[in-house]
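Undergrad: My questions are about this predicted structure, shown below with the sequence.
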Amino acid sequence: MGLNKSEKVDQLIETLPENIKEITICLRTLIFTASENFTEEFKWGMPSYNENGNVCYLQPSKKHVNLGFYLGARLKDEEALLEGTGKQMRHIRITKLEEIQTEKFKVLIQDAIALNA
């Protein structure tokens, strides 16, 4: 899995507080599990994941990590996981590891990839 990873993202993760670091690493792993074709880039100051276009991003802050979707407004969000009111972007705010819902997040990520197809 190391091929598509960005060294800049590795460096960012190293600077994060322990709990935020754990969440970020867990989400990063989940993203690569959702698709092996992702390219990870460091864009706009955060890890960004690309497959035929921008798909999702991670935005770590002091108290939480956002798993964001560039075209989140177009995703079917039956579980009402997504937050945000922008034209396109939506995010899921994660404040602790237990809030990561692997299967549900994976489906959202895969649906987000399909929007670029």
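TA: Yep, it's here.

Undergrad: Please count neighbours and contacts with C-alpha atoms only from this point.
TA: OK.

Undergrad: quick one: contacts of stretch 34-42?
TA: Identification of contacts with stretch 34-42 by Cα atoms under 8 Å, 6 or more residues apart in numbering yields 1, 4-6, 8-9, 32, 47-51, 106-107, 109-110.

Undergrad: next up, a second structure to put side by side with the first:
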Amino acid sequence: MVQSKGSVEAHMHDIQKHSFEFHDIVAGVRSLFLKTCPDLSEAVKYGGIVFLKDRELTGGIFVYKEHVSVEFSHGASFHDPDAILEGKGKYRRHIKLRGGLEEVSEKRVTVMIAQACP
């Protein structure tokens, strides 16, 4: 069930209350998804913020105790010469962000997001 934009904002508020250190990372990555792929919709699902294109899951952002995970539904097919993406599933890959916003640039999150929604 895709939830309303208000639910995403409520989820962001919860992240800020409970994981203040990761809020800026989530907000930054969320902004990158929406700026890079303006035709995406977003929802709170599976405990995180997911992004959909034509009702198909494209990626998501999930907060864990020690990191933020940026996940890509078809990440296994991405061009990733430096092996930034983690995971061994048939399709999905993710990037773990443990530090500050600088890690978003270091791990080329924008490049990966661009591949998620050509």
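TA: Great, that's in hand. Just so we're clear, the structure is a prediction, and the values are computed from it rather than from any experiment.

Undergrad: Going through the contacts of stretch 34-42 of structure 1, which ones are buried?
TA: Among the contacts of stretch 34-42 of structure 1, those buried by neighbour count (16 or more other Cα atoms under 10 Å) are Lys5, Lys8, Val9, Phe32, Pro47, Ser48, Tyr49, Asn50, Glu51, Lys106, Ile109.

Undergrad: With distance to Met89 of structure 1 and secondary structure as added columns, please give those in TSV.
TA: Output for these, formatted as TSV (distance: Cα to Cα, whole Å; DSSP: H, G, I helix; E, B strand; the rest coil):
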residue	distance to Met89 of structure 1	secondary structure
Lys5	23	coil
Lys8	23	helix
Val9	21	helix
Phe32	20	helix
Pro47	15	strand
Ser48	13	strand
Tyr49	14	strand
Asn50	15	strand
Glu51	16	coil
Lys106	17	helix
Ile109	13	helix
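
Undergrad: out of those residues, what pair is the most spread apart?
TA: Farthest apart among these by Cα to Cα are Lys8 and Lys106. That separation is 23.9 Å.

Undergrad: Val55 of structure 1: what's it in contact with?
TA: Val55 of structure 1 is in contact with Ser48, Tyr49, Phe69, Tyr70, Leu71, Ile109, Ala112, Ile113, Asn116, counting by Cα under 8 Å, 6+ apart.

Undergrad: what do we get in structure 2 for it?
TA: Counting by TM-score structural alignment, Val55 of structure 1 lines up with Thr58 in structure 2.

Undergrad: Does that match fall in a helix, a strand, or a coil region?
TA: Assigned by DSSP: H, G, I helix; E, B strand; the rest coil, the conformation of Thr58 of structure 2 is strand.

Undergrad: what about it, distance to Asp14 of structure 2?
TA: As for Thr58 of structure 2, its distance to Asp14 of structure 2 is 23 Å (criterion: Cα to Cα, to the nearest Å).
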